[in-house]
Each structure stands twice: as structure tokens, then as C-alpha cells.
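Novice: Quick one, fold the following:
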Amino acid sequence: MTIDEIIGFIDGLDGVLTLRPAPGDGSPEISWGDTFFYYAPDGVIPATTQPFATVVTKNYPGDEASRLDRPDTFRVNISAGKEAFIRWTGHAPRESATTEVDPGAVDTVIAHPVYGTVGWLAVVNPGSRTGAATRELLRTAHHLARSRHERRAGSTAR
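Specialist: This is a model prediction of the structure:
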């Protein structure tokens, strides 16, 4: 999967707000070139929630383990929930893994090297082994984000 294929897939889900920070838009320079996906059917960045998925194209401070400084390397980060996390890693988010997985391994679903403890999964350069799984995890993350949004909207309408 290419970055554009991933962005196109997520953009095709309902209510998605896609942010692509760039020079001159007021975003931090470190985020330029990356992509952030929110469930926001009103088109407004939610003030109280994080994206449900991101595509990052470079190392961030404290997040170098995936070695995104390699040519043509990117990582899809997905908040697909505890059940999906356990299914893919074999352990709960706050538990230690019984086997170590190289966070720079390509085309492999892994616990996010930094945010795995809060249930995020990641895939470096999704390809033939993980393309279908990446799409399914993104659908799950989108569904969870939509459900959270609807619960919040329902609680504020009362």
C-alpha cells in the first residue's frame, strides 16, 4: 500500500477529517508531511480527542525505533482498540510482550513502539502480508472513533 492509497481508503470512510500539516498553516514543522485522521462529521477538529489513525513519514523525538529515516519508509499508526491489540500482539496493551518484534520490520502489524501501552498498533510500509489487515484495523479504529463521538454528542444533548 502506498501513502496515497491509505489516505484515499480512510478518506472514503464517513465523517473523516483528514489533516495534512504543511508550511504556512500554523502547524508545528515536525508534523509537516504527515497525515492525521479524525472522526469529525462537522469538519471541525475535535478538541477532546486524538486522531484515530496517522501516517508518519519521519522519526519523532523519542520515537526512532521504526527507523523511518530509511528511504521510502512510513508508518501507519492505528487506534483499533484493546480487542484488536490483543488479537494482533497476543497481550494486553499494558502487559509486556512475550516475544520481541522489531519495530522497524516492514509489512508487520506491531504494537506501536511508543503508544502501544495505550493500545495503538502500527505497520511500517504495509504490503501484501498486511494490506487487508491494515484496512480492517483502520475500519475498526474509525468505527470506535465514531462511537465515541456519538456517545459524547448524546451526553451533551441531555
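Novice: use CA for all of it now, contacts and neighbours both
Specialist: Will do.
Novice: Can you give me the separation between the residue lying closest to residue 74 once chain neighbours are set aside and residue 8?
Specialist: For residue 74, ignoring the flanking residues on the chain, the nearest one in space by C-alpha to C-alpha, 6 or more residues apart in numbering is residue 57 at 4.5 Å. Distance of residue 57 to residue 8, given as C-alpha to C-alpha, to the nearest Å: 17 Å.
Novice: Another for comparison:
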Amino acid sequence: MAIAPDDILKYCLDNFDGLVEISSWGERGIFYNPGGVLKRGVYILTIKEKDGDNDRASRLDREDVWRVNIG
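Specialist: Here you go, the predicted model:
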């Protein structure tokens, strides 16, 4: 069984308190922001599923290829 980006996001959101999901710039990210105190929160991880204007080195245009960034 292959793991998918949605699996990672769901696991984090279901198992850790104070996390919020934010989508922007073609990425979905998880931030720690208990109570919504900060505008976004503290970056925890992002999942990028496509190349961006300033980032083509990962070649995310290939089928079933994506990248997880952990901060």
C-alpha cells in the first residue's frame, strides 16, 4: 500500500492538537496554531504536488510524485 499526501495530512490533523491545514501557492501545509492566536501559526510541514515558477528541480510533474517538507 502506497502512502498518499492526504494520508499524511489526515494523520497529523487527527492525532495532534492545535494543528490547522492551510493551502497556498500550490501547497497544502500544516501549521501549529492552537486557538488561532497567530495569522497562520508555526510551520510544521507542507506537501507540494506540482512544480512552481521558482521550483522545478524536483520534477513534480511526474505521475504520483510529490514532496514533503518538514520544518
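Novice: Superposing both, give me the TM-score.
Specialist: The TM-score (TM-score structural alignment, normalised by the length of the second structure) is 0.77; 68 aligned residues with a C-alpha RMSD of 2.1 Å.
Novice: quick one, which of residue 57 and residue 8 of the first structure is more surrounded?
Specialist: Neighbour tally, residue 57 of the first structure and residue 8, criterion other C-alpha atoms under 10 Å: the higher count belongs to residue 57, 23 against 11.
Novice: and the more buried one, what does it touch?
Specialist: Contact partners of residue 57 of the first structure, counting by C-alpha atoms under 8 Å, 6 or more residues apart in numbering, are 33, 34, 68, 69, 73, 74, 75.
Novice: residue boundaries of the strands in the first structure?
Specialist: Applying DSSP state E to the first structure gives strands spanning 16-19, 35-39, 53-56, 75-78, 109-111, 121-124.
Novice: in stretch 26-40 of the second structure, what's buried?
Specialist: 27, 28, 29, 30, 31, 32, 33 (16 or more other C-alpha atoms under 10 Å).
Novice: if I read this right, the fourth one contacts residue 40, doesn't it?
Specialist: This means residue 30 of the second structure. No - in this structure residue 30 of the second structure lies outside contact range of residue 40 using C-alpha atoms under 8 Å: 9.4 Å.
Novice: if I look at these two, which residues touch both of them?
Specialist: residue 22.
Novice: For the most centrally placed residue in the second structure, which non-adjacent residue is closest in space?
Specialist: In the second structure, the C-alpha nearest the mean C-alpha coordinate belongs to residue 46, at 2.5 Å (C-alpha atoms, centre = their mean). Spatial nearest neighbour of residue 46 of the second structure, excluding adjacent residues (C-alpha to C-alpha, 6+ apart): residue 29 at 4.0 Å.
Novice: Show me what that neighbour lines up with in the first structure.
Specialist: Under the alignment by TM-score structural alignment, residue 29 of the second structure pairs with residue 36 in the first structure.
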